[in-house]
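Q: When you get a sec, could you give me coordinates for this:
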Amino acid sequence: MDEIEGGILSAIPPTALSLNLTRAAIRMEHSHTWRIDKSNEVDDLVICLEGRGHYLIDGEPRIMEPGDAMLILRGQHFVGWNEGRETYLGVAQHFTLDIYGRHNLIAQMDLQPKLRLTRWALLEPLVRHYRQSVPPSSVTLGQHHLFMVLLIAFIEDAFIGWRDHATYQPEGADAIDLAVMKAATMISANPLDPEIATRAVDASPYNRDYFLREFQKRVTRTPRKYQELKRMERAMHFLEAGLSVAAAATEVGYSDPYYFSRMFKRTLGLSPRDHLNKVRQSRDGGLMQLDEPEQALALADGLAANQ
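A: Below you'll find the predicted structure:
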């Protein structure tokens, strides 16, 4: 079955993120004599392909094995070495990831610092291609885009929660933009949780009525309507993967497939069966489901339903 969308970054507009690769990628190929002792001024994502690497990150031991990814935060002191005879092979990339062009997004998150990537079977060829294709002394557009895929995969696996006390205190529009973004990502990541919209709103530092207005202004839906949209987007994936309407309804929390179908049409502008017909048409060379005019109509219907 296809991967289901809805990770922690899925609600963030692409234009809100600014990724900067601050140096050429490091093609790690370390023998048993390798040792490093330093700290970086930027964040560093390390992914192991072969062998084993040993690290002390601010005194905390970590061992990297194939499929493992590790984030070394800017300013952290780290020591690395290879104890075995097998070459320690992988890739490391120095980067910054800013939100709205000004603030460090990584610093807003509590992230598990080291883990095995859950989609390693899919990601390993990408990591190998990244390592083999990047130039030794420059940064390319393709490298930039591919690293964003790898970084998002790590963040999706490593995300624990948003930090209550950020490293900066935004003001004005920046502050409410960030609060809405956090609420939207909470909802997007957990759309099947019946209380997630309430918890996302309650987590905001703003007056509830004010925050609801600002959320709807930026997202064009109330938090509950946005949650329903994300539930239906998951249902679309289940339908396209071959599940029946009743089975897809059950997967997204509806016991009554007829009520699910009404909500699906109300949210997306077409019934589940009409959606599948559009998918079949696109596979046979017809229009893709929800092309521009239909998207505009569905958006207008959604806006009207929110009034």
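Q: hey, let's count contacts and neighbours off CA atoms from now on
A: Will do.
Q: count of neighbours near E294?
A: The tally of other residues near E294 (other CA atoms under 10 Å) stands at 14.
Q: helix or strand for it, which one?
A: Assessed by DSSP states H and E, E294 sits inside helix 292-306.
Q: That helix packs against which elements?
A: On a contact count with 3 or more CA pairs under 8 Å, 6 or more residues apart in numbering; DSSP states H and E, helix 292-306 meets helix 257-268.
Q: Now do the helix it packs on and helix 292-306, the angle between them.
A: Interaxial angle, helix 257-268 versus helix 292-306 (axes from the mean of the first three to the mean of the last three CA atoms, to 10 degrees): 110 degrees.
Q: helices or strands up against helix 257-268?
A: Looks like helix 257-268 contacts helix 223-240, helix 245-251, helix 272-283, helix 292-306 (3+ CA pairs under 8 Å, 6+ apart).
Q: In CSV, list these along with distance to I36.
A: Below are those laid out as CSV (distance: least, CA to CA, whole Å):
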stretch, distance to I36
helix 223-240, 45
helix 245-251, 49
helix 272-283, 52
helix 292-306, 53
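Q: Just say which of those is most tucked in.
A: Per residue and on average, the most neighbours among those fall to helix 223-240, with a mean of 21 (mean count of other CA atoms under 10 Å).
Q: which stretches of this protein form helices?
A: For the chain, helices defined by DSSP state H occupy the ranges 120-133, 141-158, 172-189, 196-202, 208-219, 223-240, 245-251, 257-268, 272-283, 292-306.
Q: Show me which positions of the third one end up buried.
A: Of the residues in helix 172-189, those buried by neighbour count under the rule 16 or more other CA atoms under 10 Å are 176-189.
Q: In CSV, list those along with distance to F264.
A: Formatted as CSV, these follow (distance: CA to CA, whole Å):
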residue, distance to F264
I176, 30
D177, 29
L178, 29
A179, 28
V180, 25
M181, 25
K182, 25
A183, 23
A184, 20
T185, 21
M186, 22
I187, 18
S188, 17
A189, 19
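Q: tell me which of those is nearest to A300?
A: Nearest to A300 among the buried residues of helix 172-189: A184, at 20.2 Å, using CA to CA.
Q: one more to line up against the first:
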Amino acid sequence: MDNFTVMLSSFIIRKKEGFEGERACILPNTVKRGLQKSSLCKNIYLTDIGYYPKALYHNRERQHGCKQYILIYCIHGEGWYIIHHKTYKVKPNHFFILPENVGHKYGADPNNPWTIYWVHFTGQMAGEYFRYLAGNKSFRPHMVFPSDERNLLFDDIIRYSSMINNTDAVIYANNCLYNYLASFKNTVFIKSETERNQIDAVDHCIALMKENLDKNLNLFEICKMMNLSISHLSTLFKEKMHDSPYNYYIFLKIQRACYLLWNTPMNIKTIAAQLGYEDPYHFSRIFKNVMGLSPKQFRNRDQ
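A: Below is the predicted model:
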């Protein structure tokens, strides 16, 4: 046991009252049973959710763990948790997830108590979400960038979860939970003003592509219009879109082709020409490579 753990063990005091400004919703068993049976919610649903600001003396110990997965997201202050006899420190913008049925302890730092959002969740796909969010780091805390959108999602979830006699509200809250959990992947939300400018550059690039679907722009031409280097734009694009600018440009062209095939009587040669392809056979090969169907098969699939 390290010095940090010894300090914690000597300081643990059970908080008997709530924390000023706290919010929490503990769903009744009848509601949880309904969610477990609901085809709309049974894959993943919450059982408890809350927000504890400056939670001095907050601590919990569960020798045999909890029946649900527990996500704790620290936005201010510090804390700690112990799992499998190992202690982890938690700092601002850290989150961690405790697996179901595994003994653990956690609590606020006595000198700088954490402010946390927390949620207990379970369901048929809860384990998949745990593995998705934990990744290769297993039980270690994860750094996540702050996000107003994430906090607004939480507000919706706790507000509508509290309307326990309104089935529509509870279903809405639990479907928001999917988005809330996914928001803890760093690729989802904008991280800083610098990155916001970088994301704007990617959006600008996509707008240029959409305005020029009738042409065959190359990356050099796009970068020249944006006054960016090819390497810089490619890096920004890859970080946000997980794709190259060229591949995404082709995808946008094929999406436009899908619209024209569905909604107009234009023949394939005319559609190809409208999208900058002089050779309709070359267009058809690219279309099939992207969509898995030829343009003709795509047009006829619902007939």
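Q: May I have the TM-score of the superposed chains?
A: TM-score for the superposed pair, counting by TM-score structural alignment, normalised by the length of structure 2: 0.46. Supporting figures: 189 aligned residues with a CA RMSD of 4.7 Å.
Q: quick one: which of the helices of structure 1 is nearest T96 of structure 1?
A: Among the helices of structure 1, helix 141-158 sits nearest to T96 of structure 1 (CA to CA), with 10.9 Å.
Q: got the buried residues for the closest one?
A: 143-144, 147-148, 150-151, 153-158.
Q: Tell me how many other residues surround F220 of structure 2.
A: For F220 of structure 2, using other CA under 10 Å, the count is 12.
Q: Which other helices and strands does the one helix or strand it maps to contact?
A: Here F220 of structure 2 sits within helix 219-226, counting by DSSP H and E. Under the contact definition 3+ CA pairs under 8 Å, 6+ apart, helix 219-226 of structure 2 sits against helix 193-211, helix 230-241.
Q: tally of neighbours for P125 of structure 1?
A: So P125 of structure 1, with other CA under 10 Å, has 12 neighbours.
Q: can you pull out the strands in the stretch 51-200 of structure 2?
A: 59-62, 69-76, 79-83, 86-90, 94-98, 104-108, 115-122, 142-143 (DSSP state E, counting those that start in this stretch).
Q: right, and the ones you listed - which one's nearest T167 of structure 2?
A: Per CA to CA, nearest to T167 of structure 2 of these: strand 115-122, 18.2 Å.
Q: Turn the helices of structure 1 into a markdown table, including distance to D43 of structure 1.
A: Shown next, in a markdown table, are these (distance: least, CA to CA, whole Å):
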| stretch | distance to D43 of structure 1 |
| --- | --- |
| helix 120-133 | 18 |
| helix 141-158 | 11 |
| helix 172-189 | 21 |
| helix 196-202 | 28 |
| helix 208-219 | 30 |
| helix 223-240 | 31 |
| helix 245-251 | 38 |
| helix 257-268 | 40 |
| helix 272-283 | 41 |
| helix 292-306 | 38 |
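Q: Could you pull up the residues touching the closest residue to L239 of structure 1 other than its chain neighbours?
A: Nearest in space to L239 of structure 1, with sequence neighbours left out and distances taken as CA to CA, 6 or more residues apart in numbering, is A248 at 6.1 Å. Applying CA atoms under 8 Å, 6 or more residues apart in numbering, we find A248 of structure 1 in contact with 235, 238-239.
Q: okay, now the residue nearest to H94 of structure 1 when sequence neighbours are not counted: neighbour count?
A: Excluding the flanking residues, the one nearest H94 of structure 1 by CA to CA, 6+ apart is D44, at 4.4 Å. When neighbours are counted by other CA under 10 Å, D44 of structure 1 registers 19.
Q: What count of nearby residues applies to I72 of structure 1?
A: Neighbours of I72 of structure 1 using other CA under 10 Å come to 20.
Q: Please enumerate the helices of structure 2.
A: Using DSSP H, the helices of structure 2 run over residues 3-11, 29-37, 126-134, 148-161, 167-182, 193-211, 219-226, 230-241, 245-263, 268-274, 280-291, 295-300.
Q: would you list those in CSV and tack on distance to Y106 of structure 2?
A: Converted to CSV, those look like this (distance: least, CA to CA, whole Å):
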stretch, distance to Y106 of structure 2
helix 3-11, 10
helix 29-37, 25
helix 126-134, 18
helix 148-161, 22
helix 167-182, 20
helix 193-211, 33
helix 219-226, 50
helix 230-241, 34
helix 245-263, 45
helix 268-274, 61
helix 280-291, 49
helix 295-300, 55
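Q: Out of those, the one nearest G107 of structure 2 is which?
A: Nearest of the helices of structure 2 to G107 of structure 2, taken as CA to CA: helix 3-11 at 8.7 Å.
Q: So which bits of the closest one are buried?
A: 5, 8.
Q: just stretch 170-182 of structure 2 next, same as before
A: In stretch 170-182 of structure 2, counting by 16+ other CA under 10 Å, buried: 170-177, 180-181.
Q: which two in the residues you listed are spaced the farthest apart?
A: Every pair in those was compared (CA to CA); the two farthest apart turn out to be V170 and L181, at 16.9 Å.
Q: Out of the helices and strands packed on helix 257-268 of structure 1, which is closest to K38 of structure 1?
A: It's helix 223-240; of those, that one is closest to K38 of structure 1 (CA to CA) at 43.4 Å.
Q: could you give the angle of the closest one to helix 208-219?
A: Helix 223-240 of structure 1 and helix 208-219 are oriented at 40 degrees to each other (the same axes, to 10 degrees).
Q: other SSEs contacting the longest strand out of those in structure 1?
A: Under DSSP state E, the strand in structure 1 containing the largest number of residues is strand 88-99. Packing partners of strand 88-99 of structure 1 (3+ CA pairs under 8 Å, 6+ apart): strand 17-21, strand 26-30, strand 43-50, strand 103-104, helix 120-133.
Q: So which of the ones you listed has the densest surroundings on average?
A: Highest mean neighbour count among those (mean count of other CA under 10 Å): strand 43-50, with a mean of 21.
Q: before we move on, the earlier item: tabulate the helices and strands packed on helix 219-226 of structure 2 (a markdown table), appending mean neighbour count and distance to M291 of structure 2.
A: Converted to a markdown table, those look like this (neighbours: other CA atoms under 10 Å; distance: least, CA to CA, whole Å):
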| stretch | mean neighbour count | distance to M291 of structure 2 |
| --- | --- | --- |
| helix 193-211 | 15 | 19 |
| helix 230-241 | 16 | 19 |
